[in-house]
Structure formats: C-alpha cells, structure tokens
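In: predicted structure and sequence below. I'll ask about it afterward.
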Amino acid sequence: MSANKFHRARAILSGLLLGGLAVGQVSADGDRSRAAGAPLLPLYKQECAACHMAYPPQFLQAASWQRLMQGLPQHFGSDASLDPATVKALSTWLTANAGTGKRAAENPPQDRITRSAWFVRKHDEVSAASWKLPAVKSAANCAACHTQADSKGIFNEHDVRIPR
C-alpha cells in the first residue's frame, strides 16, 4: 500500500472511529480539496468560529494545536482564554483529528496555517494586493475566496472567487 493510500485509509478510519465520515474530494495533484476527517465539533465551532473561521484540524499537526491551545491568553494578539474544561475538550478533539499528511508535514512558523509550506505553495499565484482587498483583509480569511469553506469545509481551487 502506498503512503498516500495509507494516509487516506487512516483518515477515513479515524473519521469513522470518531463518529463521522467526511468523504474528501481529491484534486489532480492528489491533494485533498476538502479537509477529510470527523465533522467539526459543535463546541469548536461555537468557541473558535466566533472570532475566525473554524479551521479544519487536519491543517496542523497535533503539536501545533497543543501549543495554540496552551497559548490562548495571547492568541495572535487577542485574549482567547477559555475555561479549563473547554480547553481540555477542544485540545483533545483537535489533537485527535490533527493532520498527519502533506498539509501537516511540518510545524509552520508561529503555528500559523497561512505560513505553512503547503499554504504558501497553493497560494503562490495570489497577488499581495488581493490579500489586502477590503473583502479579504488577510490570508487567514479563507471564506473570502473559498466559497464553500465555511459551509462545507471545501477548499477546492475550482470554487475560488477572489473578490474585486
């Protein structure tokens, strides 16, 4: 079994074991355009998506999620502190569903998804001016261009619409 097939099978099995199956689409280069894995935890959507997109946990390794959850009082310039029970529940879910494939092959600088090698490679054609558009504001605003990111967790490049 190839490494790619092994990682896909592992992601599918993990999704089943954790209570849900999300079937991923695969782009021509073999990269998943949908973050395959367990459906987003309602508590995660409630707490994290209140301020930003609820990023799929597969976008970072477990070690990055652990550091992010430990650093919530200084979460990228904001105090995102949560009560200990919520931190424990979210940390457990994030690390159980963390990435292990190409997207999470490394811990990006400052544990920022937008600074990971795969993110930079996938967005290399996006101009600096596009990131600064009022409707985009920053690379962290995935839903500004990925029209199905928030609603379906799909990041397929064929569904990208860069605001003008």
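Out: The structure has been received and is ready for your questions.

In: please make it C-alpha for all contacts and neighbour counts, starting now.
Out: Fine.

In: contacting residues for the residue lying closest to Ala140 once chain neighbours are set aside?
Out: Closest residue to Ala140 apart from its sequence neighbours, by C-alpha to C-alpha, 6 or more residues apart in numbering: Thr114 at 6.3 Å. When the contact criterion is C-alpha atoms under 8 Å, 6 or more residues apart in numbering, the partners of Thr114 are 120, 139-140.

In: can you redo those as a markdown table with neighbour count?
Out: Formatted as a markdown table, the contacts of Thr114 follow (neighbours: other C-alpha atoms under 10 Å):
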| residue | neighbour count |
| --- | --- |
| Val120 | 14 |
| Ala139 | 20 |
| Ala140 | 16 |
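
In: take a look at this one as well, against the first:
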Amino acid sequence: MPAMIRPLLLGLAALGISALLYSRAQAGGDHYFPPVKHAQTLAECGSCHLAFPASMLPAASWEKMMANLDQHFGDDASLDPQTTAAITRYLVDNAGDRGGRSYGRKLLRGVAADEAPQRITTLPKWVKEHREVPKSDWKKKDVGSKANCAACHKEAEQGYFEED
C-alpha cells in the first residue's frame, strides 16, 4: 500500500467513527441528556438512585432540592456543607436553563421561568412522553416508581432515554 494512502484511510476511519458517535448523540435527539460526570454527585446521588442529568431540571429546582436534603422525597439525604455546596454548584452550572441549556430546553418546555419543579416526572414534556405507559407498569416490582428511568431506558446512565 502506498505511503500516502495509509494516512488517508486512517483519517477516513477516524472521520467515520466520529460521525457514528455524533449520530448516536443526535439519534437520542430529545432523549439525550449529558450524564453526570461530577464524582461527588455520582457518589452521593447515585448511591440511592440514578444520578439524574443536571440538564433535566432548571437551576432553581436544583437549588431548592439541595437546600432541603433533610426532606428529600421522604428521606434524609443530608450531606456535609462542603459536599452539598460542590454538588449544588455542579447541578446549577449544568442545569437545563444554564450550561445544559441545549439539552434541557426540550424537557423544560412548558415550565415557567419562575417555577422550581422538584420532580422530573411532573414536567409537561415528560408527562407527554410517558402518557401511553400503563399505570400498571409503574407498579411492577422491577420498576417501582416513575423515577426509576433505568428500568425501561437501559442506557439512562449514559444519558440516553429513548425507548428501548
């Protein structure tokens, strides 16, 4: 193989792989949200449930949630002040109306700027996307609740929430 063809083939292969990865994110479209990469958020939030992508809620929601960890959906999820501050900063900086705007705006349609919803499952877009799921599915033992995204979306931890 001539010396000039090899770099060209490698370049084309790299371009193909990049296109595949890009199309994967695009394929998720309205269903892709950058997953949590922040170590403290993954460790603390992910120890009890899926560490929900920050872009799924507006900043005001994360601020309110993190300020009330002693009453976190019926549990006391309190953390030390430094950890709470670091996680809050990460979530707010990447919220759907801040740094994660390009992803979050699709899920936050219909949410007023002054609202601070506490449940992703109450967002108008989420409700619309899940309207055809039978109520009995939410009660299945392996699902347990509407917040258990990974029960139906096998790649939720990677940020993909399209139908499986």
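Out: Noted; the coordinates are in hand. Predicted, not measured: the structure shown is a model, and the values here were computed from it.

In: how about the helices in structure 1?
Out: Here structure 1 has its helices, by DSSP state H, at 3-17, 42-48, 62-70, 84-96, 117-122, 128-131, 149-152.

In: list the buried ones in the third one?
Out: Residues of helix 62-70 of structure 1 classed as buried by neighbour count (16 or more other C-alpha atoms under 10 Å): 62, 64-66, 68-69.

In: same question, the fourth one
Out: Along helix 84-96 of structure 1, these residues count as buried under the neighbour rule (16+ other C-alpha under 10 Å): 87, 90-91, 93-96.

In: equivalent analysis for the fifth one, please.
Out: By neighbour count with 16+ other C-alpha under 10 Å, helix 117-122 of structure 1 contains the buried residues 117-119.

In: which residue numbers in structure 2 go with it?
Out: With TM-score structural alignment applied, helix 117-122 of structure 1 matches the range 124-129 in structure 2.

In: so how much does the matching stretch differ from structure 1 once superposed?
Out: Once fitted to structure 1, stretch 124-129 of structure 2 is off its aligned match by 0.7 Å on average (mean C-alpha distance after the TM-score superposition for structure 1).

In: which residue in structure 1 aligns with Thr83 of structure 2?
Out: The alignment partner of Thr83 of structure 2 in structure 1, by TM-score structural alignment, is Thr86.

In: oops, could you answer that again for Thr41 of structure 2 instead?
Out: Per TM-score structural alignment, the equivalent position to Thr41 of structure 2 in structure 1 is Tyr44.

In: same thing with Leu50 of structure 2?
Out: With TM-score structural alignment as the criterion, the equivalent of Leu50 of structure 2 in structure 1 is Met53.

In: now do the contacts for that match.
Out: Listed by C-alpha under 8 Å, 6+ apart, the contact set of Met53 of structure 1 reads 141-143, 150.

In: what does Ala156 of structure 2 correspond to in structure 1?
Out: Counting by TM-score structural alignment, Ala156 of structure 2 corresponds to Ala149 in structure 1.

In: tell me the one of the buried residues of helix 84-96 of structure 1 nearest Glu106 of structure 1?
Out: Checking those against Glu106 of structure 1 by C-alpha to C-alpha gives Thr95 as the nearest, at 14.8 Å.

In: that closest one and Trp65 touch, don't they?
Out: Yes: between Thr95 of structure 1 and Trp65 there is a contact at 6.4 Å, judged by C-alpha atoms under 8 Å.

In: relative to Glu129 of structure 2, how far out is the nearest residue to Asp97 of structure 2 once chain neighbours are set aside?
Out: In space, and not counting its chain neighbours, Asp97 of structure 2 is closest to Pro58: 5.2 Å by C-alpha to C-alpha, 6+ apart. Distance of Pro58 of structure 2 to Glu129 of structure 2, computed by C-alpha to C-alpha, to the nearest Å: 19 Å.

In: quick one: the strands in structure 2?
Out: Assigned by DSSP state E, the strands in structure 2 number zero.

In: spell out for me which residue occupies the centre of it.
Out: For structure 2, the residue nearest the mean C-alpha position is Pro53 (2.6 Å; C-alpha atoms, centre = their mean).

In: spit out the contact partners of that residue.
Out: For Pro53 of structure 2, the contacting residues are 33-36, 159, by C-alpha under 8 Å, 6+ apart.
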